[in-house]
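Chemist: have a look; sequence and predicted model below, questions after that.
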Amino acid sequence: MPAVAQDKPVTIEDVLEIVQRQQAEIDALRTELDATRQGMDATADKVAESEEKIEATGDFVESLAAAAPGRSKTSIGGYGELHYNQVNSDAGDSEEIDFHRFVLFFGHEFSDKVRFFSEFELEHSLAGDGKPGEVELEQAYAEFDLGNNIAARAGLFLLPVGILNETHEPPTFYGVERNDVENIILPSTWWEAGAGVRGNLANGLSWDAAVHSGLAIPTSGSSAFRVRSGRQKVAEADASDMATTVRMKYTGVPGLELAASYQYQSDPSQVAGDGLDSGQLFTAHAIYQRDRFGVRALYGSWEFDGAAVEAADADSQSGWYIEPSFRANKNWGVYARYSDLDAARAQDRFTQTEFGFNYWPTDGVVLKMDYRMREFDLPALSLSDFDAIDVGFGYNF
């Protein structure tokens, strides 16, 4: 090795120093390798722990999914309303406060195609002998899907007539009291028992048809030929003569609803030969909402055949109203309503003008106030013309 011979001779100390440096490098590499292995072990432990958490979360979600259908199949809802009325007339003044309605809804889905709905009501807070109120079953029916756009129902249900008969929760309409046309001409709330079919067509058209129990209108006494007095409320009702109701509805334009209903009953008194032979109801309504402005209008009329009803000048009974409104914001709205009625009894023949406001502090709760002015058609009832102030509270959920 001639080249080495020319350099400084390598000693044993130099060799030992080289070996020590190499050993230190090896020890450092071993330390780094051990740290890496420990990190990998910790990472593996964390991965295993995360997998356990994910699996536990999945099991919990699956348990919720399994339990949720059982909870959601049955639903509960309701509504109620409190009224204060101050009426002033030449015949006398009166003041009254009344919890008019307390209602509970119960629904249940038996399957994707079969469901049940019911409505249970207490009127005027107290019911029983000598009490002013009633406990009533207003709905109890099952609905069956027959296809994508058609369903059948059977049981006790609200008839498809007018605006308020099917949708009458207090936050959904203006005025403390329900309008008089849909009280006297259309005797809302009006339910019957039977079977019906409903369907949806193209372009916003829908239809309803039902065969059901009918009215039993009295033909004598103070309520003779009064339609509202003919409701049997499916309480051991006389079913000698059934009735048929059909409706067409159009909602193909945003904010617009147009509907018309027709009902026929061959003997609306359920008594043959009493001078009330047949009855036909026709009603039509329009609802239009554009931005803050809205309007509702409804017309309803009955045509009866029979010697007795014609002699009493009650064979044609009708009424209509128009109601413009303005929603200032989500909380406040004002309205005005003009109604004209010509029904069986003298006290059911009048015109009425009213205006007022609704205040919705939150969804499902409403406070109301209105002022009414009623004038009767007959001069003999002029002393009964009245002005009234109404204040109300209502809710639904």
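Modeler: Received the coordinates, thanks.
Chemist: please count neighbours and contacts with C-alpha atoms only from this point.
Modeler: Fine.
Chemist: okay, helices next: where are they in the protein?
Modeler: Listed in chain order, the helices found in the chain under DSSP state H are 2-6, 12-72, 181-184, 307-311.
Chemist: most tightly surrounded among the ones you listed?
Modeler: Burial of those is given as mean neighbour count (mean count of other C-alpha atoms under 10 Å); helix 181-184 ranks first at a mean of 22.
Chemist: one step back: ok, which of the helices of the chain comes nearest Arg337?
Modeler: Closest to Arg337 of those, according to C-alpha to C-alpha: helix 181-184, at 11.4 Å.
Chemist: so what's the closest residue to Gly294 other than its chain neighbours up against?
Modeler: Closest residue to Gly294 in three dimensions, ignoring its sequence neighbours and counting by C-alpha to C-alpha, 6 or more residues apart in numbering: Ser325, at 5.0 Å. By C-alpha atoms under 8 Å, 6 or more residues apart in numbering, the contact list for Ser325 reads Phe293, Gly294, Val295, Gly333, Val334, Tyr335, Ala336.
Chemist: pretty sure His212 sits against Trp191.
Modeler: No - the pair His212 and Trp191 does not pass the contact test of C-alpha atoms under 8 Å, sitting 9.4 Å apart.
Chemist: what do the two both touch?
Modeler: With contacts taken as C-alpha under 8 Å, 6+ apart, not a single residue reaches both His212 and Trp191.
Chemist: ok, and here's another one to check against it:
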Amino acid sequence: YAATARVRYSGIEGLDLSAFANYQNDIARDNDEDNSALLLGATVSYRNGGFGLKGLIGDWDIEGASFEANDADSQWGYYIEPSYTWSFGGDQKVGVFARYGYYDYAKVDVAEAKGGEYDEYSVGVNYWPTDNVVLKADFTQTEKDGGNSNETYNFGVGYSF
């Protein structure tokens, strides 16, 4: 079984705060050991005019000998993302953002999952020709503790209906 709870505060215009918890009695679902897990986290979203700020922090606490053996019984991370959006020409908008994230996964590589600590830096631009269409471009550099680095370019189109 699993259970999720969330509390949210939005009593100040432009500010949205929340805290959440998720409990799962067997996160692995494929063995006989106790693999109960608890996820705790919080989010913030603030918007004032064109300025925006988002953030999230989350922490997993996972029981079980196999998770402990791989130093994966505690995993956590966070990100912070300031942004700015300009409106012009009717529905058209252009927005830019920067994001910093830190993630601490299992200390060792397990199957296809790459463990370790990561710092992630992203910058991007969005263009909305109308309210329900967005063109997106961003660049991300991920640095793994110990020196490995990866660069990613993403381009996308979004449509809301």
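Modeler: On my side now, so go ahead. Fair warning: this is a prediction, and the values are worked out from it, not measured in the lab.
Chemist: aligned to the residue nearest to Gly294 of the first structure, what sits in the second structure?
Modeler: Alignment note: Ser325 of the first structure maps to Ser83 in the second structure; criterion TM-score structural alignment.
Chemist: follow-up on the earlier one: of all the helices of the first structure, which lies closest to Gly279 of the first structure?
Modeler: Comparison of the helices of the first structure against Gly279 of the first structure by C-alpha to C-alpha identifies helix 307-311 as nearest, at 10.5 Å.
Chemist: which residues in the second structure does that closest one align to?
Modeler: Residues 65-69 of the second structure are matched to helix 307-311 of the first structure when aligned by TM-score structural alignment.
Chemist: once aligned to the first structure, how far is that stretch on average?
Modeler: Its aligned residues in the first structure lie a mean 1.5 Å from stretch 65-69 of the second structure after superposition (mean C-alpha distance after the TM-score superposition for the first structure).
Chemist: trace Ala42 of the second structure over to the first structure, please.
Modeler: Aligned by TM-score structural alignment, Ala42 of the second structure pairs with Ala284 of the first structure.
Chemist: okay, now that match: neighbour count?
Modeler: In terms of burial, Ala284 of the first structure registers 21 neighbours under the definition other C-alpha atoms under 10 Å.
Chemist: ok so, going back, how far does the match of helix 307-311 of the first structure sit from the chain's center?
Modeler: Stretch 65-69 of the second structure has its C-alpha centroid displaced from the chain centroid by 25 Å (C-alpha atoms, centre = their mean, to the nearest Å).
Chemist: what residues does that stretch touch?
Modeler: Applying C-alpha under 8 Å, 6+ apart, the contact partners of stretch 65-69 of the second structure are Glu33, Asp73.
Chemist: try stretch 369-386 of the first structure
Modeler: Outside of stretch 369-386 of the first structure, the residues within contact range by C-alpha under 8 Å, 6+ apart are 87-91, 175-176, 346-347, 349-358, 387-392.
Chemist: all strands for the stretch 201-350 of the first structure, in order.
Modeler: Along the stretch 201-350 of the first structure, counting by DSSP state E, counting those that start in this stretch, strands occupy 205-212, 243-250, 256-265, 278-290, 293-305, 316-327, 332-342, 349-362.
Chemist: present these as a markdown table; the columns should include distance to Asp59 of the first structure.
Modeler: Below are those laid out as a markdown table (distance: least, C-alpha to C-alpha, whole Å):
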| stretch | distance to Asp59 of the first structure |
| --- | --- |
| strand 205-212 | 44 |
| strand 243-250 | 47 |
| strand 256-265 | 48 |
| strand 278-290 | 48 |
| strand 293-305 | 51 |
| strand 316-327 | 49 |
| strand 332-342 | 48 |
| strand 349-362 | 38 |
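Chemist: so what's Tyr335 of the first structure closest to, chain neighbours aside?
Modeler: Residue nearest to Tyr335 of the first structure in three dimensions, not counting chain neighbours: Ser325, with 4.1 Å by C-alpha to C-alpha, 6+ apart.
Chemist: again, but for Lys54 of the second structure
Modeler: Distance criterion C-alpha to C-alpha, 6+ apart; nearest residue to Lys54 of the second structure, sequence neighbours excluded, is Ser45 at 4.5 Å.
Chemist: got a list of what the one you found touches?
Modeler: For Ser45 of the second structure, the residues meeting the contact criterion (C-alpha under 8 Å, 6+ apart) are Gly14, Leu15, Asp16, Leu17, Gly52, Leu53, Lys54, Gly55.
Chemist: so the fourth one makes contact with Thr43?
Modeler: When you say that, I think you mean Leu17 of the second structure. Yes - here Leu17 of the second structure lies in contact with Thr43, judged by C-alpha under 8 Å, at a distance of 5.8 Å.
Chemist: hang on, the earlier thing: between the contacts of Ser45 of the second structure, which is closest to Glu33 of the second structure?
Modeler: Distance to Glu33 of the second structure across the contacts of Ser45 of the second structure (C-alpha to C-alpha) is lowest for Gly55, with 34.5 Å.
Chemist: that closest one -> the first structure?
Modeler: Aligned against the first structure by TM-score structural alignment, Gly55 of the second structure finds its counterpart in Ala297.
Chemist: burial of the counterpart of Glu120 of the second structure in the first structure, as a residue count?
Modeler: In the first structure, the residue paired with Glu120 of the second structure according to TM-score structural alignment is Gln352. Neighbours of Gln352 of the first structure under the rule other C-alpha under 10 Å: 20.
Chemist: skipping adjacent residues, who's closest to Ser316 of the first structure in space?
Modeler: Glu303 (4.9 Å).
Chemist: then Glu95 of the first structure?
Modeler: Excluding its sequence neighbours, the residue lying closest to Glu95 of the first structure (C-alpha to C-alpha, 6+ apart) is Gln86, at 4.4 Å.
Chemist: ok, the one you found - contacts?
Modeler: Under the criterion of C-alpha under 8 Å, 6+ apart, the contact partners of Gln86 of the first structure comprise Asp93, Ser94, Glu95, Glu96, Ala388, Ile389, Asp390.
Chemist: how much space between it and Asp348 of the first structure?
Modeler: Gln86 of the first structure sits 20 Å away from Asp348 of the first structure, taking C-alpha to C-alpha, to the nearest Å as the criterion.
Chemist: cool, Gly39 of the first structure as well?
Modeler: Relative to Asp348 of the first structure, Gly39 of the first structure is positioned 90 Å away (C-alpha to C-alpha).
Chemist: same question for Phe386 of the first structure.
Modeler: Distance from Phe386 of the first structure to Asp348 of the first structure, counting by C-alpha to C-alpha: 14 Å.
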